[in-house]
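**Student:** got a structure for you, letters missing:
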């Protein structure tokens, strides 16, 4: 049997209780004139169950059976009340704390029945009046053990639920990152591929430019995707393949969008300052996804990105002209992902057409930093 920390602690407890209890048992036997004087048999009936407590967590019900039988014999033989009652109550507590409820309750009832036997022996000091205090030897430790067990199981379930929620949140975060990276890259690649196919026969030099843009876009998307997955795997070396995207890289995003066919104007207001990593990344992804939607769904080929540094917040607005009917913004995974990012940070998010015949994505994120 492998020695674990609980087993070692219980062994020390059992040995200490056995050694200290011998003296207590001898004192109780000498002090009581109404009981049978303590002898070697009485000491044995105390020491054996005390030592059995060494395995009270691994074998709580067998230990309770041994302790209850020894305690009952000890009391029936007329020895004085003493430390053996502490051993008995500890065994009852251990059964309630560590054994299945369906088996611990009947076992505690049987232990109570065994200890009640000595009350029927002629000459017992308590007689039948002792039923209530004897029952307390079982009810009190059993209730304490059961209460602590329920509390421990409840805490374990709470921890498991917290871990599950954490895993779900991480899975959702990774799904958002992959969606934004891959979706943006594929949209730009498709646009360039369409251009290349259109001009291939008449203007092969322009087709070559489009193919080069496809190569750059796919390489950037793959690098960013590898960096994201490396962070998930907690691989520090791979995690440094690319910097974490942030608003400082919006100009780079603007150039990529221009190569894909969408002209973007960047506007900034307020004092530019460093942002928390989560806010910086979320802001970049919101702008990226919004421009990707412009590339996919808008025929205008232009957009305006406004970044406003406010007191304790940052305001992001991406707008583009509406060239056809108002787009459907209800259930797209990109819109849902942006909204979830903003809500996770405690911000405000709106999306839809405006009165100026433009389509607008507006996100206001708290930064916790005053300008």
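**Tutor:** All right, it came through fine. Not measured: the values here are computed from a predicted model.

**Student:** From now on I want contacts and neighbour counts done on CA atoms only, so please keep to that.
**Tutor:** OK.

**Student:** Next, the buried residues of the particular helix or strand that has residue 228 in it.
**Tutor:** The secondary structure element spanning residue 228 is helix 204-232 (assigned by DSSP states H and E). Across helix 204-232, burial judged by 16 or more other C-alpha atoms under 10 Å covers 207, 210-211, 213-214, 217-218, 220-221, 224-231.

**Student:** List the buried residues of the helix or strand just after it.
**Tutor:** Downstream of helix 204-232, the next assigned helix or strand under DSSP H and E is helix 236-239. Residues of helix 236-239 classed as buried by neighbour count (16+ other C-alpha under 10 Å): residue 239.

**Student:** Touching helix 236-239 from outside, list them.
**Tutor:** 226-228, 230-231 (C-alpha atoms under 8 Å, 6 or more residues apart in numbering).

**Student:** Report all helices and strands that the helix or strand hosting residue 162 contacts.
**Tutor:** Using DSSP H and E, residue 162 maps to helix 131-199. Using 3 or more C-alpha pairs under 8 Å, 6 or more residues apart in numbering; DSSP states H and E, the elements in contact with helix 131-199 are helix 84-98, helix 101-116, helix 204-232, helix 250-260, helix 277-297, helix 333-344.

**Student:** For the third one, name the packing helices and strands.
**Tutor:** So that's helix 204-232. helix 131-199, helix 236-239, helix 250-260.

**Student:** Could you give the separation of the first one from the chain centroid?
**Tutor:** Centroid displacement of helix 131-199 relative to its chain, using C-alpha atoms, centre = their mean, to the nearest Å, is 5 Å.

**Student:** cool, stretch 306-320 as well?
**Tutor:** For stretch 306-320, the distance to the chain centre is 33 Å (C-alpha atoms, centre = their mean).

**Student:** do you know how far the nearest residue to residue 232 once chain neighbours are set aside is from residue 335?
**Tutor:** Distances taken as C-alpha to C-alpha, 6 or more residues apart in numbering put residue 174 closest to residue 232, at 7.7 Å, once the chain neighbours are dropped. Distance, residue 174 to residue 335, using C-alpha to C-alpha, to the nearest Å: 16 Å.

**Student:** So between those two, which is more surrounded?
**Tutor:** The neighbour count for residue 174 versus residue 335, taken as other C-alpha atoms under 10 Å, is higher for residue 335 (20 against 16).

**Student:** Residue 350: how many residues sit nearby?
**Tutor:** Residue 350 has 13 nearby residues by other C-alpha under 10 Å.

**Student:** putting a second one here so we can go through both:
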């Protein structure tokens, strides 16, 4: 986003400089007459206003290309029949037509250019003045058509370049997806198979207890991880495929997540405050991942016996609150693990995340994610 802002500021500054330079050129060509390099030709107040309007409009040519085209057209149509001496005010219309063409507004450029040609033809052939002559009329039409054509070519070239960059990014994304599938998919599948085989051997021998529960948790967790991995890879491939193999996880799968933590020996209470809201996929996924990471930290580092997960649906945002009764951050082995990642997820969507010890003991993670997220 900062790069887009810098680009916008650079473009605006360039347009202001272009407007100033064009204004200087128009003024000089107007006040300095041919064959009279010393004296300056007087220009009425209306002429100055029209030159100011036409040249000043160019400072906004990229933000409002159609409006700038209309302003420069009107300024030229009023100036040339009514104001003496003549100048190069028409160059503002030529620049505006080029801008329209380069922005892909070909229809608007054609309409404005056509009106300019029609008005010039009426002034040339519909009156007795005939200020341009046949050669001048041909040159005028050529300049206007060339401005639109060159702008259109620039627009097409830019689109092709952007498409090439997008195609390379897609190819790189698919390459990463294939690489992830080959490495992670194989290893997770192997973990799942080995856990299942060990579990089967224990059940065959009549053994049970913590070892069986741990292997069951490993098998279920690895199967879930494999399913999520395939879903994520499907999202990466969705440019070329109709749909991912599995939907991205969200808060609707919070009961499954809690059940897996319970299988690992952690008591998990899940509650919801407010009326549930259909969240944007990015917000839904971030909320789920924050809960998942918080539960993982509790299981690995907190030494907790119970954890409470609360999902609150407010007017503007969803609140994710995960509290445990274990050790605080200062006494945990590997304390603080995953906090930066959770905070980055929240901030990427325009939200916040706070993580701190609870006054009565334990640790608490609270994230607030706006429903709209960040565009």
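**Tutor:** Looks like it came in fine. Predicted model, so just to flag it, every value in this text is computed and none were measured.

**Student:** With both chains overlaid, what TM-score comes out?
**Tutor:** After superposition, the two chains reach a TM-score (TM-score structural alignment, normalised by the length of the first structure) of 0.49; 218 aligned residues with a C-alpha RMSD of 4.0 Å.

**Student:** Packing partners of the strand or helix carrying residue 143 of the second structure?
**Tutor:** For residue 143 of the second structure, the host element (DSSP H and E) is helix 133-180. Contacts defined by 3+ C-alpha pairs under 8 Å, 6+ apart place helix 133-180 of the second structure against helix 90-102, helix 106-125, helix 210-237.

**Student:** got the angle between that helix and helix 90-102?
**Tutor:** Orientation note: helix 133-180 of the second structure sits at an angle of 30 degrees relative to helix 90-102 (axes from the mean of the first three to the mean of the last three C-alpha atoms, to 10 degrees).

**Student:** what's the angle from helix 133-180 of the second structure to helix 106-125?
**Tutor:** 170 degrees.

**Student:** Residues contacting the helix or strand following helix 133-180 of the second structure, please?
**Tutor:** Proceeding N to C from helix 133-180 of the second structure, the next assigned helix or strand is helix 186-204, under DSSP H and E. Here helix 186-204 of the second structure makes contact (C-alpha under 8 Å, 6+ apart) with 208, 212, 215-216, 218-220, 222-223, 225-226.

**Student:** List the buried residues in helix 186-204 of the second structure.
**Tutor:** Per 16+ other C-alpha under 10 Å, helix 186-204 of the second structure contains these buried residues: 188-189, 191-192, 195-196, 198-199, 202.

**Student:** May I see those residues organised as JSON lines, with distance to residue 269 of the second structure added?
**Tutor:** Below are the buried residues of helix 186-204 of the second structure laid out as JSON lines (distance: C-alpha to C-alpha, whole Å):
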{"residue": "188", "distance to residue 269 of the second structure": "29"}
{"residue": "189", "distance to residue 269 of the second structure": "30"}
{"residue": "191", "distance to residue 269 of the second structure": "29"}
{"residue": "192", "distance to residue 269 of the second structure": "27"}
{"residue": "195", "distance to residue 269 of the second structure": "28"}
{"residue": "196", "distance to residue 269 of the second structure": "28"}
{"residue": "198", "distance to residue 269 of the second structure": "31"}
{"residue": "199", "distance to residue 269 of the second structure": "28"}
{"residue": "202", "distance to residue 269 of the second structure": "31"}
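
**Student:** that older thread, tell me the one of the contacts of helix 236-239 of the first structure nearest residue 104 of the first structure?
**Tutor:** residue 231 (47.9 Å; C-alpha to C-alpha).

**Student:** if I look at the residue nearest to that closest one when sequence neighbours are not counted, how far off is residue 250 of the first structure?
**Tutor:** Distances taken as C-alpha to C-alpha, 6+ apart place residue 239 nearest to residue 231 of the first structure, at 5.3 Å, with adjacent residues excluded. Going from residue 239 of the first structure to residue 250 of the first structure by C-alpha to C-alpha gives 21 Å.

**Student:** re the thing from before, would you tell me which one of the helices and strands packed on helix 133-180 of the second structure is buried the most?
**Tutor:** Each of these was scored by mean neighbour count; the highest is helix 90-102, a mean of 27, by mean count of other C-alpha atoms under 10 Å.

**Student:** Summarise which helices and strands that one is packed against.
**Tutor:** For helix 90-102 of the second structure, the packing partners by 3+ C-alpha pairs under 8 Å, 6+ apart are helix 45-57, helix 65-82, helix 106-125, helix 133-180.

**Student:** Dump those to CSV, plus distance to residue 90 of the second structure.
**Tutor:** Shown next, in CSV, are these (distance: least, C-alpha to C-alpha, whole Å):
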stretch, distance to residue 90 of the second structure
helix 45-57, 9
helix 65-82, 6
helix 106-125, 10
helix 133-180, 9
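
**Student:** For residue 297 of the second structure, find the nearest of those helices.
**Tutor:** helix 133-180 (24.5 Å).

**Student:** ok, and what's touching stretch 209-216 of the first structure?
**Tutor:** 188-189, 192-193, 195-196, 259-260.

**Student:** can we see that at 7 Å?
**Tutor:** 189, 192-193, 195-196, 259 (C-alpha atoms under 7 Å, 6 or more residues apart in numbering).

**Student:** report the angle between the axes of the helix or strand hosting residue 26 of the second structure and helix 90-102?
**Tutor:** Taking DSSP H and E as the definition, residue 26 of the second structure sits inside helix 2-31. Relative orientation of helix 2-31 of the second structure and helix 90-102, computed by the same axes, to 10 degrees: 150 degrees.

**Student:** Helix 2-31 of the second structure vs helix 45-57, what angle?
**Tutor:** 150 degrees.

**Student:** packing partners for helix 2-31 of the second structure?
**Tutor:** helix 45-57 (3 or more C-alpha pairs under 7 Å, 6 or more residues apart in numbering; DSSP states H and E).

**Student:** What is the nearest of the buried residues of helix 186-204 of the second structure to residue 53 of the second structure?
**Tutor:** residue 188 (67.6 Å).

**Student:** Please report how far that closest one lies from residue 169 of the second structure.
**Tutor:** 27 Å.

**Student:** what's the answer for residue 101 of the second structure, then?
**Tutor:** 27 Å.

**Student:** What of residue 289 of the second structure?
**Tutor:** 26 Å.

**Student:** Same check on residue 90 of the second structure?
**Tutor:** For residue 90 of the second structure relative to residue 169 of the second structure (C-alpha to C-alpha), the value is 43 Å.

**Student:** With residue 14 of the second structure instead?
**Tutor:** 30 Å.
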